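>>> attaching a predicted model along with its sequence, questions to come.
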Amino acid sequence: MSRLLAVAELGQSIWLDYIRRDLVESGALERLIVEDGLRGLTSNPAIFEKAIAGSSQYDVSLAGHVRAGQRDPEQLVEVLATEDIRLAADAFDRLYRDSGGVDGYVSLEVSPRLANDSARTLSEARRLWRTVGRPNLMIKVPGTPAGVPVVRQLIAEGINVNVTLLFSRSAYRAVAEAYLAGAEDWLKSGGDPAKLASVASFFVSRIDTAVDAELAKLGSEALALSGQVAIANAKLAYQDYLELCASPRWQALAQRGVRPQRLLWASTGVKNPAWRDTLYVEALIGPETVNTVPPATLDAFRDHGVAARGLDQDVAFARTVMAAVERLGIPFEKITEQLAGDGVQLFVDAWAQLLQAVAGKRDALEQA
C-alpha cells in the first residue's frame, strides 16, 4: 500500500498545495487521486504567481482572451485561475460524490487585497462561487478579524469555506464559532446540512521559523524547544476541536447531519534542512483532519514517510512545551498575530507580481 493511502486509513485526508495547468491536462492529477489517494487540492496567490507568471503554459489561453478584448490584468488572472480551478474540480468530482461531500474539494482564494475588508471579501466570495460554478469548490477567506464574520455569512448561505492563515488557537476558536453560528443559520433557513463543508487551515512551519529565532537568543534551555512549538500548538488546537465536538451545541448540529469543520494543517513543508523532511506530516496524522502538502513533501512522504497516528499522542508534553514558551517570555500571541499579517502581505505581494507579469505578457501579445 502507498504510504499516502495508509494515512487515509488513519482518518486523515491528504490534499495537494499546488496547481498548474499541466498537472491536470497531463493526467498527473488523476494518477495522484487513483494511486496515492489524493483527496483535494488547495491554491493561493503565490502558487498561481509561480504557475502563470513562471511558465508559458497559459500563453495560448491568455492570447485568446486578449484577442477577445480583455485587457484588465486582474480579469485576465481571474479567468486563467478559474479555468484551472474548474478543471481540477472536475477531476475530483467523482471522489466528491463517492465520499458524500467529505472530500474532493478545490480551493480558490479571495483577493488578498481585501483581507481587512469584510464587505468586499463577502461580495467577492459570493461572485467567485457563482463564477466557478462547482459544488466541490471551497472559497478561501483569511481568518483575520474582518474575515470571521464573512465565514459565518458564507456558511449561512451554503457556500463552502476554507478559512486560511490561522496561527493561534484563539484565532481558530473564533473561526470554529463562526462555522457553528453559520451552520445554525443555514439550518434555520431550511438549508440542506449535507451541502455544508468547511476546513480551518492552521499553519505550522512558519511558527517554528519565527519562534526558533526567538529561542536562539535565550540559550541552551530554550534551544531544546527548537522544532517542537509548532507541533505542540497544532496538537492543542486539535484538542480544542475535540472539545468543541463534544459540546451540546455541536452535537445538536451533528444529529441533524452537519459535518464538522475539519482542521487542515497547512505550511507543512519543513523549512529547516537539519530536520526530517516529513516531520510535520508524520507528527500531525489523526482522524477527521486534512493535511495539504506541497509536491516535494508529498513525494518525500511517498518515498519514506511513516504513517502512524500521532496527533492525539503526547498531549501532556505539548502542554509542557507551550508552558515553557510562556515561562521563557516568548510573546507567542504577538508572534502569531505578526505571522497572520505577514501571510496576508506575502499573498498581496505575490498577487501584485502576478498582475505585473500578466500585464507584461498582454502588452507583448498586443505588439506582436
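The structure has been received and is ready for your questions. Computed from a predicted model, the values in this text were never measured in an experiment.
>>> C-alpha only now, for contacts and for neighbours.
Fine.
>>> ok, residues contacting stretch 161-171?
For stretch 161-171, the surrounding residues in contact (CA atoms under 8 Å, 6 or more residues apart in numbering) are 107, 138-144, 151, 154-155, 172, 175, 197-204, 207, 233, 236-237, 240, 333, 336-337, 339-340, 343-344.
>>> now do stretch 220-234
168-169, 202, 204-205, 207-208, 211-212, 215-216, 280, 283-284, 315, 317-319, 321-322, 328.
>>> which of the contacts of stretch 161-171 are buried?
107, 138-144, 151, 154-155, 172, 175, 197-204, 207, 233, 236-237, 240, 336-337, 339-340, 343-344 (16 or more other CA atoms under 10 Å).
>>> what about the helices in the stretch 201-350 of the chain?
Ranges of helices in the stretch 201-350 of the chain, per DSSP state H, counting those that start in this stretch, are 205-215, 220-223, 229-245, 248-254, 279-283, 295-304, 315-327, 332-367.
>>> show the end-to-end separation of stretch 215-225, please.
Its first and final residues considered, stretch 215-225 spans 8 Å by CA to CA, to the nearest Å.
>>> what residues are up against the closest residue to residue 157 other than its chain neighbours?
Leaving out its chain neighbours, the residue that sits closest to residue 157 by CA to CA, 6 or more residues apart in numbering is residue 186, at 6.3 Å. The neighbours of residue 186, taking CA under 8 Å, 6+ apart as the test, are 155-158, 192-193.
>>> ok, residue 152 next?
Counting by CA under 8 Å, 6+ apart, residue 152 touches 178-183.
>>> likewise residue 32?
Residues near residue 32 by CA under 8 Å, 6+ apart: residue 38.
>>> can you tell me the element it falls in?
helix 28-35 (DSSP states H and E).
>>> where's the nearest residue to residue 121 once chain neighbours are set aside relative to residue 354, distance?
Nearest non-adjacent residue to residue 121, counting by CA to CA, 6+ apart: residue 114, 5.7 Å away. According to CA to CA, residue 114 stands 16 Å off from residue 354.
>>> between these two, which one's more packed in?
residue 354 (25 against 19; other CA atoms under 10 Å).
>>> circling back: out of the contacts of residue 186, which are buried?
For those, buried by 16+ other CA under 10 Å: 155-158, 193.
>>> those in helices, which ones?
Judged by DSSP state H, the subset of those located in helices is 155-156.
>>> in TSV, list the buried ones among the contacts of residue 186 along with distance to residue 247.
Formatted as TSV, the buried ones among the contacts of residue 186 follow (distance: CA to CA, whole Å):
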residue	distance to residue 247
155	20
156	20
157	24
158	23
193	18
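>>> just the buried ones among the contacts of residue 186 now: which is nearest residue 254?
Distance to residue 254, by CA to CA, is smallest for residue 193 among these, at 9.1 Å.
>>> spatially, what comes nearest to that closest one if we skip its sequence neighbours?
Spatial nearest neighbour of residue 193, excluding adjacent residues (CA to CA, 6+ apart): residue 258 at 4.9 Å.
>>> also this one, for the comparison:
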Amino acid sequence: MLQRAPKADAGRFAALLKHGQSPWLDFINRTHTEDGSLKRMVEHDGLHGMTSNPAIFEKTMGYGHAYDAQIRKILAKHRVTAGELYEELAVTDIRAAADILRPVFDATDGADGHVSLEVSPLLAHDAEGTIAEARRLWKAVNVPNLMIKIPGTAAGARAIEQVTAEGINVNVTLLFAQDAYHAVLEAYVRGLERRLDAGHSISRIASVASFYIGRVDLLVDEIIDRKIAKGEGDAAMLKALRGKVAIANAKLAYEHWEKVMASARWKKLAAAGADTQRILWASTSTKDKTYRDVVYVEELVAPDTVNTMPLPTYDAFRDHGEVRREMVRDYPEAHRVLKQLAECGIDLKSVTDKLLKDGLAGFDEAFENLHKTLERKIETLA
C-alpha cells in the first residue's frame, strides 16, 4: 500500500487515508485557490489531490471576473486566440494548485498530491495528437505533481502506453466499461515495461484510472424504471437492481486490478520501483436523491484507490460521511448482479458505450462553449 500523509485533524477524511484511499477534489477554481480555501482543505481535511476537466473550466473561466486581470495583462503583451488564452489561464491555475499540494507530494514520495490537466477533448480518437498534446502540456506546466488527463478510448490507450514510456504521469478519464479499463491498465503496464527495457527508471511515475460510478446507476435506473412502467420483465428483480449496478461494476474493476497486481509480470515492475496505477472512483455524486448522498464514497473504500469528489459531495462527506468498513470484496455477488441485469434484458455494454459517447460529447461542448466565451472576453477586454 502506498504511503499516505493523514493530518491530525483530518476528521472523516482520516478514515479514508487510514484504509489507503486518497480523497481528491473534482473541482478547481481560481478564487478557491487564492482565498486560502484549498490550502485549508489540504491542511485540515487531508485533501490529497485535484482533478479538472473542460466542463469545470467552462464554469470557472467563462463567468464572472476572476480571470479578467490576467486576461488584460496577456492581451497587453500580445494578441492570442481563445485556445491560447485558455491554455495560459489553465496552466496558471494548475501550477497554483500544484504548489499548494506539493507538501502532500513530498510527504508521500510522489504517490499523491497531484493536479490533473486534460488534453483537448477534440483529440479523443487521435492517438498521435493526444501524445503530442500530452508532451506539450507536461512541458508547459513543468511541475512533478502534474497528471495529464487522457480519455480511455482505444486511441487514448495507445497514447497512454507511449507517454507512460516517456515518464509522463497520466490520469485516464471516462472509464465506464470493464474492457476499456483492462485496456488502459495493460497500456500502463506495457509503457512501464518499455521504459524499463530502455534502461530508464520507472520509479515516481504516477497514474490513476478514473472509473465512473454515479452516471452508470443514473442511466441503468432510468432503463429499469421504463421497463417496470411498461410491464416488461420481472418487476421485483428489476427493482432489486436499482442502485446496485454501478458499485457491482466498480468492484469487478477492482477484482481485475487485484489479479494484475498479484501477477509475476507486475511484481517484476514493482521490484524495479514501479507504482501501481490506482483506480480513481469518479462521478461519485449521487444522481438519485433517494440514495444517500455519500453512498459512493462510503461503499468504495479500498486500499490503493482514490475517490475524487465534486465539491458538494466533498462537503457532505466532511459533514456526515461514515467509514464503517473497507469495500466488501463480494466478487461473486457483483458478477451475479450484472448477470441478473442481462437476464432482465439490459445490455450493460450498450449503457457504457452510451455513457462514453455522451461524456466525450459533453466535454466537446463545454470546450467549444469555453472558447466562445473567451473569444467574447478578448473582444471586451482588449
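Great, that's in hand. Note that this is a predicted model, so its numbers are computed, not measured.
>>> residues in contact with the equivalent of residue 366 of structure 2 over in structure 1?
In structure 1, the residue paired with residue 366 of structure 2 is residue 350, using TM-score structural alignment. Contact partners of residue 350 of structure 1, counting by CA under 8 Å, 6+ apart, are 45-46, 49.
>>> adding distance to residue 25 of structure 1, secondary structure and neighbour count, write the residues you listed out as JSON lines.
JSON lines is the format used below for the contacts of residue 350 of structure 1 (distance: CA to CA, whole Å; DSSP: H, G, I helix; E, B strand; the rest coil; neighbours: other CA atoms under 10 Å):
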{"residue": "45", "distance to residue 25 of structure 1": "21", "secondary structure": "helix", "neighbour count": "23"}
{"residue": "46", "distance to residue 25 of structure 1": "21", "secondary structure": "helix", "neighbour count": "18"}
{"residue": "49", "distance to residue 25 of structure 1": "19", "secondary structure": "helix", "neighbour count": "22"}
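>>> residue 258 of structure 1 versus the residue lying closest to residue 366 of structure 1 once chain neighbours are set aside, what's the distance?
Distances taken as CA to CA, 6+ apart place residue 66 nearest to residue 366 of structure 1, at 7.8 Å, with adjacent residues excluded. To residue 258 of structure 1, residue 66 of structure 1 is 44 Å away according to CA to CA.
>>> who's more crowded, those two?
Shown here are residue 66 of structure 1 and residue 258; by other CA under 10 Å, residue 258 has more neighbours (21 against 18).
>>> aligned partner of that one in structure 2?
In structure 2, residue 258 of structure 1 lands on residue 274 (TM-score structural alignment).
>>> what's the counterpart of residue 236 of structure 1 in structure 2?
Aligned counterpart of residue 236 of structure 1 in structure 2: residue 252 (TM-score structural alignment).
>>> settle this for me: its match is touching residue 333, isn't it.
No. Using CA atoms under 8 Å, residue 252 of structure 2 is not in contact with residue 333, being 10.0 Å away.
>>> stretch 2-18 of structure 1: which residues count as buried?
Across stretch 2-18 of structure 1, burial judged by 16+ other CA under 10 Å covers 3-8, 10, 12-18.
>>> over to stretch 217-230 of structure 1?
Buried residues in stretch 217-230 of structure 1 (16+ other CA under 10 Å): 222, 225-230.
>>> adding distance to residue 267 of structure 1, write the contacts of residue 350 of structure 1 out as JSON lines.
What follows is the contacts of residue 350 of structure 1, written out as JSON lines (distance: CA to CA, whole Å):
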{"residue": "45", "distance to residue 267 of structure 1": "14"}
{"residue": "46", "distance to residue 267 of structure 1": "13"}
{"residue": "49", "distance to residue 267 of structure 1": "17"}
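>>> out of those residues, which one sits closest to residue 123 of structure 1?
Of all the contacts of residue 350 of structure 1, residue 123 of structure 1 sits closest to residue 45, with 18.6 Å by CA to CA.
>>> how much space between the residue nearest to residue 121 of structure 1 and residue 158 of structure 1?
21 Å.
>>> re earlier: residues in contact with the residue nearest to residue 193 of structure 1?
Taking CA under 8 Å, 6+ apart, we find residue 258 of structure 1 in contact with 183, 193-194, 196.
>>> what is the burial count for residue 257 of structure 1?
Residue 257 of structure 1 has 14 nearby residues by other CA under 10 Å.
>>> ok, residue 260 of structure 2 next?
Count around residue 260 of structure 2 with other CA under 10 Å applied: 18.
>>> quick one: stretch 358-368 of structure 2 to structure 1 mean distance?
Stretch 358-368 of structure 2 differs from its equivalent in structure 1 by a mean of 0.6 Å after superposition (mean CA distance after the TM-score superposition for structure 1).
>>> can you point out the buried residues in that stretch?
359-360, 363-368.
>>> mind telling me what element the residue nearest to residue 366 of structure 1 is part of?
Here residue 66 of structure 1, judged by DSSP H and E, is contained in helix 59-67.
>>> list the buried residues for that helix?
Buried positions in helix 59-67 of structure 1, judged by neighbour count with 16+ other CA under 10 Å: 59, 62-63, 65-66.
>>> before we move on, what about stretch 270-288 of structure 1?
Using 16+ other CA under 10 Å as the test for burial, stretch 270-288 of structure 1 gives 270, 277-288.
>>> could I get the full set of helices for the stretch 1-150 of structure 2?
Going by DSSP H, counting those that start in this stretch, the stretch 1-150 of structure 2 shows helices at 12-18, 30-34, 37-40, 54-61, 68-77, 82-107, 127-141.
>>> most tightly packed of those?
Scoring those by mean neighbour count under mean count of other CA atoms under 10 Å gives helix 12-18 as the most buried, with a mean of 22.
>>> which position in structure 1 pairs with residue 161 of structure 2?
Alignment note: residue 161 of structure 2 maps to residue 152 in structure 1; criterion TM-score structural alignment.
>>> element containing its match, please.
Per DSSP H and E, residue 152 of structure 1 falls inside helix 147-156.
>>> hang on, the earlier thing: could you dump the contacts of residue 186 of structure 1 to CSV with distance to residue 266 of structure 1?
Output for the contacts of residue 186 of structure 1, formatted as CSV (distance: CA to CA, whole Å):
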residue, distance to residue 266 of structure 1
155, 21
156, 25
157, 26
158, 24
192, 29
193, 26
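>>> please identify which of those is nearest to residue 37 of structure 1.
Of all the contacts of residue 186 of structure 1, residue 37 of structure 1 sits closest to residue 193, with 25.9 Å by CA to CA.
>>> structure 2: which residue goes with the closest one?
Mapped onto structure 2 by TM-score structural alignment, residue 193 of structure 1 lines up with residue 202.
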